[in-house]
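Chemist: Just need the structure, nothing else, for what follows:
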Amino acid sequence: MQSPVHISPPGKKLPDNQYALFNLGFRPFFLLAAAFAVIAIALWSWKYTQLSSLSLSTVTASQWHAHEMLYGFAFAVIAGFLLTAVKNWTGIQTLHGRPLMALVACWAMARCVMLIAPDQVLIAAGFDLCFNLWLIAAVAQPVIKVKQWRQLGVLSKVILLTIGNAAFYAQATGLANNGAHAALWMGLLLNVSLIMVISRRILPMFIERGVKEEVSLKNAHWIDRLLMVALVALLINILTLDAEKANVVLGLTIALLSSFRLWRWHTPGIWRVPLLWSFYCGLWLMNAGFFIYALSFLNPGMSQILAIHCWAIGGIGVITLAMMARVSLGHTGRNIHTPPRSVHWIFGLIMLSALCRVLLPLIHPEIYRLSVMLAATCWIAAFALFCVTYWPILSQPRTDGMAG
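Modeler: Got it, this is the predicted structure:
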């Protein structure tokens, strides 16, 4: 499997002064996803402290917040990654220029409506689902053209995310009495599943090429298959019977299998490479979410919301930042082995956000609200610093003068 990071796509040289933000999918989507992560959490923090309600009455404020992070922020990162990776995997040019600009505009319009005028949710739904369906078509066309059927597993998750998004909007627009609960669990666990699939493909290779010591890492296919089966079973159980014993068994199964896989991937050299230890720590934090989720059914004092935020901040937040930081360097012709110094602060802040949101309430439940605000502050600082650091990298042409 060719990596979407290490291989520079072929193409003609570009003029040095060309504005490059819409040359390839990762550029606008990574930058806007990071900016949105700052704005959305800042707005949510204000609503949280003010105890203010939404003008939208069909979903709760917490459901609105979760939707915007899972189907707004995370979906944008997925779009940027896939539009870039599929070009490398298939050798076929994906959306760029004005078509990419139009796709970004659909996503951005949906986010603006949901943040500024959520009562106009029907407009947001139209733009958002247009973005989802257009992305599916843009990713599927080159995959089908070159018959890379193994990529259909990744594509199927994007299709399921679109179905989940439609289910949320069905309730939000009043077309259905429920749907948001299922949509948010689908959004969360499908994002986790995508991270597991992609990390299984690329992290061992990243480690082998990124550490100074000579190491050869292998994957066990039985672990990969069992993890996916257990994840599917967990999601189905949550959405149907929600049997507590099944949740415990499946949560612990995923946690233990993933722990074993991460242990097999470990080599001391990763701790000297920020673009490796950040990814590795994010996977462990995501894995911790499954332990906490299982234990929440055994210990009444442990809330499921801690597991959810361990997945969302520690898993999705940390790993998306690590991936965006690496892809943005590799696909702009820069050296991934010498990232900007600020990445240490970026990764440290986002991990501190996860610890404040998950660990601090376990140790000191009496300062729960303070822990939430500390987590939000660290999250905002991490993504704001990413925007400042990576804006010139993402908006300027490749350093080698090639297209992309």
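Chemist: drop to CA atoms for contacts and neighbour counts, all remaining ones
Modeler: OK.
Chemist: helix or strand for the nearest residue to Pro339 once chain neighbours are set aside, which one?
Modeler: Distances taken as CA to CA, 6 or more residues apart in numbering put Leu329 closest to Pro339, at 7.4 Å, once the chain neighbours are dropped. Using DSSP states H and E, Leu329 sits within helix 318-330.
Chemist: For the next helix or strand after that helix, buried residues please.
Modeler: Following helix 318-330 in sequence order, the next helix or strand is helix 343-363 (DSSP H and E). The neighbour-count check on helix 343-363 (16 or more other CA atoms under 10 Å) flags 343, 346-362 as buried.
Chemist: Here is the second sequence; please produce its structure so I can put it next to the first one:
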Amino acid sequence: RNWRNLKVLLPLAVLACANGAFHIEAHLQGTSDISRRLGMAAAIVLISLIGGRIIPSFTRNWLARENPGRLPAPSDRFDTASIAISAIALGAWTFVPDNSISGMLMAVAAICQAWRLSRWAGERTLRDPLVLILHLAYAFVPLGLAFVSASIFFPAAVPAAAGLHALGTGAVGAMTLAVMTRATLGHTGRELKAGRGTSFIFVAVLLAGTLRILAAFVPSGAVIDMAGAAWMAAFAGFLLIHGAALTTPKAR
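Modeler: Take a look at the predicted model:
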């Protein structure tokens, strides 16, 4: 009866619809632009919902124990409005990606998400990579929204791919790895602490996202190859470092 989790079903349902629409769109038109943007929009809304719940919570717990002082602001109407504005902006971008109204909405959403992130005291978590990575991964959300907006108003200067890769490789990739790592440690009885190997995979996934954005501005096979290598290092590293925890009995 944890009814507040029902809202999570909405972006998941949209993601499922986008997956189905991908095949239909590709079959009928030979492209999948709308369905791919819809899938990305669903993923970013999901990150906004779940990230807005776990990032302030984990940050507050760590700060209260390790670094007393300013704590993340409690969730309020501003957080709800930020998610709603982002969902509307992403929806507009999905169906009318070149419209100036979509660009304005994305700009407003980027500002709201950046301000939302600043309220979570991420700058005070530098000593704990497990908490810091959540803030750095979420930072790709307002960055991606801002790039999408800029690409609409200044297409000659900002390629559309920059925003897409900031949201995809950056936000989705880094947040997925960050949450996978923390969940693996916590649910297998391991200490919630990032060793050198875990810190390496965090650096690798952040580097992958950054390089993939850079490749949109500087078309270069070498930059794309480096981004791909960093991406593979991050997820292969996760498998090597944490795979055993997922396939062996829970630690006591």
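Chemist: Can you pull the TM-score for these?
Modeler: After superposition, the two chains reach a TM-score of 0.91 (TM-score structural alignment, normalised by the length of the second structure), with 248 aligned residues with a CA RMSD of 1.9 Å.
Chemist: about what we covered before: which residues does the corresponding residue of the second structure for the residue nearest to Pro339 of the first structure contact?
Modeler: Matched by TM-score structural alignment, Leu329 of the first structure corresponds to Leu185 in the second structure. Counting by CA atoms under 8 Å, 6 or more residues apart in numbering, Leu185 of the second structure makes contact with Glu191, Leu192, His242, Ala245.
Chemist: Contacts only, for the spatially most central residue of the second structure.
Modeler: In the second structure, the residue lying closest to the centroid (CA atoms, centre = their mean) is Ala171, at 2.4 Å. Contacts for Ala171 of the second structure (CA under 8 Å, 6+ apart) come out as Ile44, Ala137, Tyr138, Ala139, Phe140, Val141.
Chemist: Help me confirm that the second one comes into contact with Val179.
Modeler: So that's Ala137 of the second structure. No: applying CA atoms under 8 Å as the test, Ala137 of the second structure and Val179 come out as separate, 10.1 Å apart.
Chemist: And these two? Which one has more around it.
Modeler: Neighbour totals were compared for Ala137 of the second structure and Val179, and Ala137 leads with 25 against 18 (other CA atoms under 10 Å).
Chemist: residues in contact with the counterpart of that one in the first structure?
Modeler: Taking TM-score structural alignment, the alignment pairs Ala137 of the second structure with Gly282 from the first structure. Taking CA under 8 Å, 6+ apart, we find Gly282 of the first structure in contact with Gly314, Gly315, Ile316, Val318, Ile319, Met351.
Chemist: of all those residues, which two lie farthest apart?
Modeler: Within the contacts of Gly282 of the first structure, Ile316 and Met351 form the most distant pair, 11.1 Å apart (CA to CA).
Chemist: and the longest helix anywhere in the second structure, what other elements does it pack with?
Modeler: Scanning the second structure for the helix with the most residues, using DSSP state H, yields helix 33-66. Where contact means 3 or more CA pairs under 8 Å, 6 or more residues apart in numbering; DSSP states H and E, helix 33-66 of the second structure is packed against helix 9-29, helix 77-95, helix 129-153.
Chemist: ok, and which of those has the densest surroundings?
Modeler: Sort these by mean neighbour count, taking mean count of other CA atoms under 10 Å, and helix 129-153 sits at the top with a mean of 24.
Chemist: how much does that helix deviate in direction from helix 196-217?
Modeler: In terms of direction (axes from the mean of the first three to the mean of the last three CA atoms, to 10 degrees), helix 129-153 of the second structure departs from helix 196-217 by 10 degrees.
Chemist: Check the mean deviation of helix 129-153 of the second structure from the first structure.
Modeler: Comparison of helix 129-153 of the second structure with the first structure after fitting gives an average deviation of 1.1 Å (mean CA distance after the TM-score superposition for the first structure).
Chemist: Report the angle between that helix and helix 33-66.
Modeler: Going by the same axes, to 10 degrees, helix 129-153 of the second structure makes 150 degrees with helix 33-66.
Chemist: Now the element after helix 129-153 of the second structure, going C-ward?
Modeler: helix 160-165.
Chemist: among the contacts of Leu185 of the second structure, which recur in the first structure?
Modeler: Contacts conserved in the first structure for those, counting by both residues aligned by TM-score structural alignment, their matches' CA atoms under 8 Å: Glu191, Leu192, Ala245.
Chemist: In ChimeraX, how would I select just the buried ones from these?
Modeler: Here is the ChimeraX selection string for the buried members of these, based on 16+ other CA under 10 Å:
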select :245
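Chemist: Closest to Ser102 of the second structure out of the kept ones among the contacts of Leu185 of the second structure?
Modeler: When these are compared against Ser102 of the second structure (criterion: CA to CA), the nearest one is Leu192, at 40.9 Å.
Chemist: For that closest one, which residues are in contact?
Modeler: The neighbourhood of Leu192 of the second structure, defined by CA under 8 Å, 6+ apart, consists of Leu130, Arg182, Leu185, Gly186.
Chemist: burial measure for the nearest residue to the first one once chain neighbours are set aside, as a count.
Modeler: In this case it means Leu130 of the second structure. Excluding the flanking residues, the one nearest Leu130 of the second structure by CA to CA, 6+ apart is Ala194, at 6.0 Å. Ala194 of the second structure has 17 neighbours, counted by other CA under 10 Å.
Chemist: Then Asp33 of the second structure?
Modeler: Around Asp33 of the second structure there are 15 residues (other CA under 10 Å).
Chemist: Just tell me what it corresponds to in the first structure.
Modeler: Asp33 of the second structure maps onto His181 in the first structure, with residues paired by TM-score structural alignment.
Chemist: List the contacts of that match.
Modeler: Gln63, Phe168.
Chemist: Any figure for the gap between it and Ala170 of the first structure?
Modeler: According to CA to CA, to the nearest Å, His181 of the first structure and Ala170 of the first structure sit 12 Å apart.
Chemist: joint contacts of the two?
Modeler: Counting by CA under 8 Å, 6+ apart, nothing touches both His181 of the first structure and Ala170.
Chemist: now for the residue nearest to Leu130 of the second structure: what does it line up with in the first structure?
Modeler: For Ala194 of the second structure, the residue aligned by TM-score structural alignment is Pro339.
Chemist: Distance of that match relative to Ile159 of the first structure?
Modeler: 34 Å.
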